[in-house]
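[1] Sequence isn't available, so here's the structure alone:
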């Protein structure tokens, strides 16, 4: 077994901790600063945060067998209209990820996940464990982009080292 329910709970806690720190920073920034194109893949801080929220909702929907967000990847950058709406949705989604992870059992981490991929234009079926690992890795990847953009914008993002997470 590549991952365990405990791994998923740890990563869900890490995700929520990191997003909470980002929320505290971006909620104090102006819309102009958040929407400034900074040369990242999705352009701005807000666009990248929106994409990450959208992708988290998409994968969580697949894992929990419930509807995901509307739209497609190109729509993901406009998922929320303001950073305050983003903050509320981020908090709610992080809670859902935590609850999902707390409900996992070893048996839930076996077998394949089947879904229709718009990116591939067909039904996909892949082992669930690498998909869950992708879910958490994708979060870290895009938060790293946001961290770099915030630093370039003169902000001071908090530490990202997992061993410094409270209650670890």
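    In hand now; what should we look at? As the structure is a computational prediction, the values presented were derived from the model and not from experiment.
[2] When you work out contacts or count neighbours from here on, use the C-alpha atoms and nothing else.
    Will do.
[3] how far is the longest helix anywhere in the chain from where the chain is centred?
    The single longest helix within the chain, with elements called by DSSP state H, is helix 128-152. Taking the mean C-alpha point of helix 128-152 and that of its whole chain, the gap between them comes to 7 Å (CA atoms, centre = their mean, to the nearest Å).
[4] Could you name the helices and strands sitting against it?
    Judged by 3 or more CA pairs under 8 Å, 6 or more residues apart in numbering; DSSP states H and E, the packing partners of helix 128-152 are helix 5-26, helix 45-64.
[5] neighbours around residue 29, how many?
    Residues near residue 29, counting by other CA atoms under 10 Å, number 14.
[6] quick one: secondary structure of it?
    At residue 29 the chain is in coil, as set by DSSP: H, G, I helix; E, B strand; the rest coil.
[7] Comparison target, given below:
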């Protein structure tokens, strides 16, 4: 379904997107970042925190790293501040980049099994589908952040994959 080159490209895209968000959001007061804007995870910071939590969860399944604490309902509070988000995002993006550089064709085959907190069931899905989902999930929620930024009159990041700078 997917190839290691896809994983590397999407890991770079993820880091590029998060770096832009960090630059554009860093000047905002904490209250603006925590303001409930009607998104699924409420605020910009809540959505950013959920993404950190979800990426930690997927990497715990792909790379046998520690699972994050709590569940989906707790995820908007994983990062108590923008500074905490920035530090954890940098760490998790590094983990995703390292994993993507090391993943091989055989690693993307077969099935992944995990106990899903959201469904309450043991899930079995193709590994390639799960990896594609992680990257798609990132894009989905960053799109929500983009919309919140635009609605607030803020400059939003360039999100077109075709415009990602070359390495």
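    Cool, got the structure. Since we're looking at a predicted model, the values are computed, not measured.
[8] quick revisit: ok, average deviation of the longest helix of structure 1 from structure 2?
    On superposition with structure 2, the average gap between helix 128-152 of structure 1 and its aligned counterparts reaches 0.5 Å (mean CA distance after the TM-score superposition for structure 1).
[9] now the angle between helix 45-64 and that helix, please.
    Angular relation of helix 128-152 of structure 1 and helix 45-64 on a 0 to 180 degree scale: 170 degrees, by axes from the mean of the first three to the mean of the last three CA atoms, to 10 degrees.
[10] Give the buried residues for helix 128-152 of structure 1.
    Buried residues in helix 128-152 of structure 1, counted by 16 or more other CA atoms under 10 Å: 128-129, 132, 135-136, 139-140, 142-143, 145-150.
[11] cool, and stretch 29-37 of structure 2?
    Of the residues in stretch 29-37 of structure 2, those buried (16+ other CA under 10 Å) are 33, 34, 36, 37.
[12] how close does the nearest residue to residue 87 of structure 1 once chain neighbours are set aside get to residue 157 of structure 1?
    Using CA to CA, 6 or more residues apart in numbering and skipping residues adjacent in sequence, the residue nearest residue 87 of structure 1 is residue 23, 6.1 Å away. Per CA to CA, to the nearest Å, residue 23 of structure 1 is found 10 Å from residue 157 of structure 1.
[13] What strand or helix carries the nearest residue to residue 18 of structure 2 once chain neighbours are set aside?
    Across the structure, with CA to CA, 6+ apart as the measure, the residue nearest residue 18 of structure 2 apart from its sequence neighbours is residue 89 (7.7 Å). Using DSSP states H and E, residue 89 of structure 2 sits within helix 82-102.
[14] and the next element down the chain from that helix?
    strand 111-115.
[15] Would you agree residue 111 of structure 2 is in contact with residue 124?
    Yes. Under the criterion of CA atoms under 8 Å, residue 111 of structure 2 makes contact with residue 124 at 6.1 Å.
[16] The nearest residue to residue 53 of structure 1 once chain neighbours are set aside: neighbour count?
    If you skip the residues right next to it in sequence, residue 53 of structure 1 has residue 90 as its closest partner in space, 6.4 Å away by CA to CA, 6+ apart. The burial count assigned to residue 90 of structure 1 is 24, neighbours taken as other CA under 10 Å.
[17] Counterpart of residue 90 of structure 1 over in structure 2?
    In the superposition onto structure 2, residue 90 of structure 1 corresponds to residue 89 when matched by TM-score structural alignment.
[18] these two touch, right, that match and residue 53?
    No. The pair residue 89 of structure 2 and residue 53 does not pass the contact test of CA under 8 Å, sitting 9.6 Å apart.
[19] surely residue 8 of structure 2 meets residue 100?
    Yes. Residue 8 of structure 2 is within contact range of residue 100, at 5.0 Å (criterion: CA under 8 Å).
[20] counterpart of the longest helix of structure 1 in structure 2, which residues?
    So helix 128-152 of structure 1 sits over residues 127-151 in structure 2, by TM-score structural alignment.
[21] I'd say residue 62 of structure 1 and residue 117 touch.
    No. The pair residue 62 of structure 1 / residue 117 is not scored as a contact, 10.7 Å apart, by CA under 8 Å.
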